[in-house]
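In: Next come a sequence and a model predicted from it.
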Amino acid sequence: MKVNLKNGVDKLVFGMKQDDVVALYGKADKSFKDEDDNVVLLYNAQKLRLTFYVEEDLKLGYIVGSSEDLEVLDIKVIGRSVADVKKDFASKGLTKWTEEGFDTFENSFNEENWMILQGEFGDVIKLEVGAVFNDKDEFDWKFKK
């Protein structure tokens, strides 16, 4: 599954509504509201968690994935060492990371692409990508119907 930085994952595009996603992947395996009342859909087969922001008219704004099929810039990320993934990204010009650790987890955040590599025990276990902001500090929705 290709991660299209600043745009989405696979056929998913930031700014889609739930109906658009259901048309692509079918009914979610689970849905719930998070602590901010955002709607979250889980797709087990794709190993994706999709968040639709309530304050943005329930547009798809955040995607969390843990499938070993996820590729960023043609680089597989899940299940590989964080250091190796970041070295591969550096060869493609992606070098700015903010590091944060808690418990057994370590997050590497790239603000330019709104991407987080979550690692545990040195390996990437989860990839998170979100919609980016424009010059007016508003979401830059990519989905156009």
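Out: Structure's in. What do you need? Numbering: from 1, shown residues only.
In: make it CA atoms for all contacts and neighbour counts henceforth
Out: OK.
In: Now do the SS call for residue 63.
Out: Secondary structure, DSSP: H, G, I helix; E, B strand; the rest coil: residue 63 is strand.
In: let's bring in a second one:
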Amino acid sequence: MKINLKIGIDKLIFGMKQKDVSAIYGKPDRNYKDEEDNIIFAYNAFKIRLTFYKEEDFKLGYMVASSPELELFGNELINRNIAEVKKELTKKGLSKFTQEKFDTFENYFNEDNWIIFQTEFDEVVKFEIGAIINEKDEFDWKFGKK
């Protein structure tokens, strides 16, 4: 599953609606609302959770994935040492991360691409990516754009 920075993961593109996602991946294994009434789709086979924002007409705006098939710039991420991953990313010009620690977990956040690498015991266990907010303070939806 290829990560497309600022766009999405695999065939999932920020700005899609639930029907667009279901047409590609089928019915989710779980479909529920979070505490903010956003709609969440979870696909077990892809190990991915998708958030459709209520305040944005239920457009796909956030993805959390832990599939071992996730790759960025041709390199797998999950279960890899974060130092190795960061070294590879630096070569691609992605080197600015804010680090946050809690319990045995650490998050490495890159605001320019709105991505988070969550690690435990120095290994990447989860990847998160969110839709980019533009200079007008609006979401930069990619779906349907040419």
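Out: Perfect, thanks for sending it. What you are looking at is a predicted structure, and each value in this text was computed from that prediction instead of being measured.
In: Leaving aside the residues adjacent along the chain, what's closest to residue 141 of the second structure?
Out: Leaving aside its sequence neighbours, residue 141 of the second structure sits nearest to residue 15 (Cα to Cα, 6 or more residues apart in numbering; 4.9 Å).
In: Neighbours of that neighbour, how many?
Out: 26 (other Cα atoms under 10 Å).
In: Which helix or which strand is home to it?
Out: Taking DSSP states H and E as the definition, one finds residue 15 of the second structure inside no helix or strand.
In: Kindly provide the distance from it to residue 119 of the second structure.
Out: For residue 15 of the second structure, the distance to residue 119 of the second structure (Cα to Cα, to the nearest Å) stands at 28 Å.
In: what sits against the most centrally placed residue in the second structure?
Out: When Cα atoms, centre = their mean is applied to the second structure, the residue found nearest the centroid is residue 129 (2.6 Å). Contacts for residue 129 of the second structure (Cα atoms under 8 Å, 6 or more residues apart in numbering) come out as 8, 62, 63, 64, 113, 114, 115, 116.
In: at 7 Å instead, please
Out: Taking Cα atoms under 7 Å, 6 or more residues apart in numbering, we find residue 129 of the second structure in contact with 62, 63, 64, 114, 115, 116.
In: quick one: which of the residues you listed is nearest to residue 108 of the second structure?
Out: Set against residue 108 of the second structure, the nearest of these by Cα to Cα is residue 116 (5.4 Å).
In: Specify the local secondary structure of that closest one.
Out: Assignment for residue 116 of the second structure (three-state DSSP): strand.
In: Same check on residue 100 of the first structure?
Out: strand.
In: Report the separation between it and residue 122 of the first structure.
Out: 13 Å.
In: which one of the two has more residues nearby?
Out: Set residue 100 of the first structure next to residue 122 and count neighbours by other Cα under 10 Å: residue 122 wins out with 16 against 11.
In: From residue 139 of the first structure, how far out is residue 53 of the first structure?
Out: 11 Å.
In: Those two: which has the busier surroundings?
Out: Each of residue 53 of the first structure and residue 139 has its neighbours counted (other Cα under 10 Å); residue 53 has more, 20 against 16.
In: Please give me every residue in contact with the more buried one.
Out: Taking Cα under 7 Å, 6+ apart as the test, what residue 53 of the first structure contacts is 38, 39, 59, 60, 61.
In: Now the second one: closest residue in space that isn't a chain neighbour?
Out: Nearest residue to residue 39 of the first structure, sequence neighbours excluded (Cα to Cα, 6+ apart): residue 33, at 4.6 Å.
In: what do you get for the fourth one?
Out: Spatial nearest neighbour of residue 60 of the first structure, excluding adjacent residues (Cα to Cα, 6+ apart): residue 52 at 4.3 Å.
In: ok, back up a step: for the residue nearest to residue 141 of the second structure, what are its contacts?
Out: 59, 60, 61, 141, 142, 143.
In: how much space between it and residue 26 of the second structure?
Out: Taking Cα to Cα, one finds residue 15 of the second structure at 18 Å from residue 26 of the second structure.
In: do the same with residue 69 of the second structure
Out: Residue 69 of the second structure is 19 Å from residue 26 of the second structure, by Cα to Cα.
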